[in-house]
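> Have a look at this fold, sequence not included:
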C-alpha cells in the first residue's frame, strides 16, 4: 500500500497550505482515531506540540477529529518530541501525536504519530491511516463521542524521567552550561533538568512567541550560543532544535561537535562498559567515513541505513542494537527513549565530562573527519531535478573524477523541497569543485 501524504517523518508542509490545513488535520485525526479505536473499549490519545503559533490551530483540529471517532484526548501542551514517545507509553495511550516541523522555520508545521509502544508508526500503519482518510471515516454515535482534557503535570513527568537517565551518584555542580532551546518545545524542560542536576544554566532561546522557533538559534544556527559560551567562559554549550529530538555540542571555545562525534563518544564509552548491544552503532549513509574508521579501530561495527531517524530505529529494533542516530544530531538510545532525544543525549555527554574530568574539547573530537561538503539546493514544486539529463551527467562526471578516493550522495529531502548534495574525499579542493558543479546543474533546472 503506497503513501502520498506521509513523508519520512510524518506529514509536513507550509501552514494553511495542503496538507497542513485545519481541515486535513481534522480528517487525519479522525482516520487515526478509527485506525486505533477498533472496538468499543476506552481509548486515549496524547497530543503534544512545539511552540509554533499554528500549533493551536492544528491541536484543536486534531482533537475534533479524534473525539469524533470516540477517542479521549489528553492535551500535553508544548513538549519535546521524545517526551511524547515516553508519555504515550507511560500513560498507556493507544496513540501519541506530536505537532511539530522540527528544525524547519515557524511557517511550517507537521504531524507525526507514535504507536502504543512509543515508537513512530510503520510505513504500513501510515498507509492504512491514509487509506481511511481517503475513503472516509465512520463517526462515533453521539453517546460515544470522546472527551478532551489538558494534563497539567505532563512536563514534570518528563523532567523527572530525563533526570533518571543520569547516574544517581553524579552531579553537575561547578559546570556552567550554555543551553540553547531554539525557542522551541524544550524551553521549559531542558533548563529545569540541568539546573536540578546542579549545573549553572545560561539559557538562550527560551522566549518563544509563536514565530521565532529555530530563528537564528538552536542546533541549526549555533553561532549565538558559541558567542555566549566564550563570553561567559562556559564549560560547554548544548544546542537543541525546535522539537528537541536533536542536539549538537559546543566545546569551551565554541567549536561545534556534530552528531557523528557525539555518537562516536557514546559508542566508545558504552563499549568499554559492556553496554553497547550488538557491539555496533547504527547510523545513516550521511555519517562521516572518519566515524566508521574510528569505530572499526575499536572493534565496533557501523551499520548504515537510509537517511531518516525512522530507518535508524527500524534497523536498531531489527538487530537488537541500542545506539544509533544521525550526523544532524538525532541520537537514539533505546535504553532510554524510543526516538532521538537531544536532552538525554546531552546528559550522556555531561556524564562523560563528570566521570573523566576532561574538558569538552577533549571529548568532542574523538575522530578526525574525512573532508565532507553538504549543500542544499531548493527547487520549485512539481520539479524533478534529479531525473534530468544534465544533473545525471554532472553526478556521473563527479563520480568518475572521484574514483575510489571518495563518495557522493545526492538525494531529495524527505521533509523540505531541497536537493541535498553531499560528498566526501581526502582532496577537499577536488571535492568542492565537484559539489559546485552538481549544485549548478541542479539550480539550472530547479
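Cool, got the structure. Source: prediction; values computed, not measured. Residues are numbered from 1 along each chain as shown.
> Could you use CA atoms for every contact and neighbour count after this?
OK.
> tell me which residues in stretch 46-56 are buried?
Going by neighbour count (16 or more other CA atoms under 10 Å), the buried part of stretch 46-56 is 46, 47, 48, 49, 50, 51, 52, 53, 54, 55.
> let me fix that: stretch 437-446
Of all the residues in stretch 437-446, those buried under the rule 16+ other CA under 10 Å are 437, 438, 439, 440, 441, 442, 446.
> In contact with residue 251, which residues?
By CA atoms under 8 Å, 6 or more residues apart in numbering, the residues touching residue 251 are 235, 236, 237, 257, 359, 360, 361, 364.
> Included below, for side-by-side comparison, is a second structure:
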C-alpha cells in the first residue's frame, strides 16, 4: 500500500497527510457507497481532539457530500465508538480522524466497513488510485448533493452501550482515569460515574495541542503517582483515540497488555467464557506471559504485531480474547476492535468478582526483562533487507541461545525500526540489542 499502513493513512498534518488527501478520501467513499450503487450513501465520521482533526473533518465531510453521500458527524469520540456506531446505526462506512498515540502535529484517517471491521485492502487500493488521479468520480448535483447531520446521539448511544456492558456496581471503588487529553475525555468519566465509582480524572482538558503530551498510556508516571497519592484502588490510562488501555495497580505498578490478557483470560476461562480456552497475543508478548498461560492451562496462538492481525486470527478461529502488549485488547464477544474503556470495565468486572486486588491477580506472571529500542531510519525497507542487519539478528540469536530471544521489525505507522531483546537479565538484553543497533547505525535518520 502506498498511503494506508497498518492503522490507516498517517502523517504529519498537511505534510505527509494533507487536506487534499482527506477531501479525496471523502469523495471516493461517498461515491463508492452511494452513487456507484445508485443510492444515497450514509457515512459516520468521528475525530480526536488534536487541532488538525477539525480541518480534516471539514475536508472529508465536504468530499462526502460532494459525491452525494450524507455525513453523520459524531465529533470527538473514541475510535471504537465509530466502529460501534457504524454497526449500530447501520451505516455504510465509518471514518475516524486520529493519529492515536502520535504527537498532536500528526494525524491519520482510519476507515471501517459496514460490519465495523477495518476496511478491506481492495477498497483502500482503489482509494489510493483515486488519490493519484488514475480515474475520475462525478460530482453530485441538484438534489443529489449530500447533507451533513449533527449526530451527537450516536456518541450517547456508544456511552450507553459501554454502561450496559457492565452488569455490576462500582459503588465505593476509587478509580483514577488518565484520558490523555484525547477522545476518552468526553466518554470515560460519564461511564464510570454511571456505575457509581468514585472517579478521579487527570489529563481531560484537551486544547488541540496537549493530546498524548506526557500523559496517557504512553506516559504513565503521573497516573502512577496519582493512584498512590490518592489511595486509589486502580488506575486506567488511554491513548489519544482511546482504543488502548493500560492499567496501574493499587501499588502504582504498571499493568501492561500482557498482564491484562492474563488477568482477563484466566477469569473468562474460569467462567466458561473463553472460547477454546485460547488467548491470542502477538509475537511481541513476554515469555513470562506464555509460561503463565501454561501454568494456568490456557492455550495461546501468537500472531504478527498489529490489532488487525490479532483480530483476523480471532475471527477465523472464533476466539474471544486477544491483544497486544501496548494495551490494544479485543473482546471478541462484544467488539470488533480494541476498546480502551471497555477493557478497563472488563478489568473492573474481574476485580469485583474475584474480590482481589489487581496486584494479586497479576502476581502469577513473572515477566522477563525486555529492552525495546526504536531506531528512526531514513528507509525502513532498505534497513530491514540489509545483509548486515539480517546477519546481526542471527548473531544476537546465537548469543542468547535458549536464554531469550530477539525481534526486529519495522513500524507500520512511523519511520522506525523496532529492536526487541528479551532475556533473564537487563545486561543480556543490552548486549543482544547491541548487535542489531550497531548494524542499523548507517540507516539512522
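Thanks, I have the structure now. These numbers come from a predicted model, not from an experiment.
> TM between them?
Their TM-score after superposition, calculated using TM-score structural alignment, normalised by the length of the second structure, is reported as 0.96; 441 aligned residues with a CA RMSD of 1.5 Å.
> Out of the contacts of residue 251 of the first structure, which sit inside helices?
In this view, the contacts of residue 251 of the first structure that belong to helices under DSSP state H are 360, 361.
> overlap between the contacts of residue 251 of the first structure and the second structure?
Among these, the ones whose aligned partners also stay in contact in the second structure (both residues aligned by TM-score structural alignment, their matches' CA atoms under 8 Å) are 235, 236, 237, 257, 359, 360, 361.
> what would the residues you listed look like in TSV with distance to residue 294 of the first structure and neighbour count?
Formatted as TSV, those follow (distance: CA to CA, whole Å; neighbours: other CA atoms under 10 Å):
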residue	distance to residue 294 of the first structure	neighbour count
235	26	21
236	24	26
237	24	31
257	15	21
359	20	15
360	19	23
361	17	19
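> Helices along the stretch 1-150 of the second structure, start to end?
19-32, 52-66, 79-88, 121-131 (DSSP state H, counting those that start in this stretch).
> Alignment lookup: residue 174 of the first structure to the second structure.
The criterion is TM-score structural alignment: under it, residue 174 of the first structure has residue 172 as its aligned partner in the second structure.
> Likewise for residue 98 of the first structure?
When the second structure is aligned by TM-score structural alignment, the residue opposite residue 98 of the first structure is residue 96.
> doesn't residue 116 make contact with its match?
No. Contact criterion CA atoms under 8 Å: residue 96 of the second structure and residue 116 do not qualify, at 11.8 Å.
> These two: who's more crowded?
residue 96 (29 against 24; other CA atoms under 10 Å).
> now the more buried one: how far from residue 76 of the second structure?
Using CA to CA, to the nearest Å, one gets 10 Å for the distance from residue 96 of the second structure to residue 76 of the second structure.
> any common contacting residues for the two?
Taking CA under 8 Å, 6+ apart as the criterion, residue 96 of the second structure and residue 76 both touch 46, 47.
> Using just helix, strand and coil, how would you label the corresponding residue of the second structure for residue 307 of the first structure?
In the second structure, the residue paired with residue 307 of the first structure is residue 305, using TM-score structural alignment. Using DSSP: H, G, I helix; E, B strand; the rest coil, the secondary structure recorded for residue 305 of the second structure is coil.
> Looks like residue 179 of the first structure contacts residue 237 (just checking).
Yes. At 5.9 Å, residue 179 of the first structure counts as touching residue 237 under the criterion of CA under 8 Å.
> overlap in contacts of those two?
Common contacts of residue 179 of the first structure and residue 237, defined by CA under 8 Å, 6+ apart, comprise residue 225.
> picking up where we left off before, what residue, apart from its backbone neighbours, is nearest the match of residue 307 of the first structure spatially?
Leaving aside its chain neighbours, residue 305 of the second structure sits nearest to residue 282 (5.5 Å; criterion: CA to CA, 6 or more residues apart in numbering).
> Among the buried residues of stretch 437-446 of the first structure, which pair sits farthest apart?
Distances among those were taken as CA to CA; the most separated pair is 437 and 446, at 14.3 Å.
> what sits against residue 367 of the first structure?
261, 264, 290, 291, 294.
> what residue of the second structure takes the place of it?
Residue 367 of the first structure maps onto residue 365 in the second structure, with residues paired by TM-score structural alignment.
> give me the element that match is part of.
Under the assignment given by DSSP states H and E, residue 365 of the second structure is not contained in any helix or strand.
> now do residue 160 of the first structure
Secondary structure assignment for residue 160 of the first structure, by DSSP H and E: helix 154-164.
> residues contacting the equivalent of residue 217 of the second structure over in the first structure?
With TM-score structural alignment as the criterion, the equivalent of residue 217 of the second structure in the first structure is residue 219. With contacts defined as CA under 8 Å, 6+ apart, residue 219 of the first structure is in contact with 180, 182, 239, 240, 241, 246, 247, 248.
> Just give me the neighbour total for the third one.
In this case it means residue 239 of the first structure. Residue crowding around residue 239 of the first structure was assessed by other CA under 10 Å; the count is 31.
> One more: the second one?
Residue 182 of the first structure: 32 surrounding residues under other CA under 10 Å.
> how much space between the closest residue to it other than its chain neighbours and residue 320 of the first structure?
Taking CA to CA, 6+ apart, and ignoring the residues beside it in sequence, residue 182 of the first structure has residue 218 as its nearest neighbour in space, at 4.1 Å. Here the distance between residue 218 of the first structure and residue 320 of the first structure works out to 32 Å (CA to CA).
> Between these two, which has more neighbouring residues?
More neighbours surround residue 218 than the other of residue 218 of the first structure and residue 320, with 30 against 13 (other CA under 10 Å).
> that older thread, which strands and helices sit next to whichever helix or strand comes after the helix holding residue 160 of the first structure?
The first helix or strand that comes after helix 154-164 of the first structure along the chain, using DSSP H and E, is strand 176-180. Counting by 3 or more CA pairs under 8 Å, 6 or more residues apart in numbering; DSSP states H and E, the packing neighbours recorded for strand 176-180 of the first structure are strand 200-204, helix 223-232, strand 236-240.
> on average, how far is the first one from the matching bit in the second structure?
Once the two structures are superposed, the average separation between strand 200-204 of the first structure and the matching residues of the second structure is 0.7 Å (mean CA distance after the TM-score superposition for the first structure).
> Thanks again, I'm all set now.
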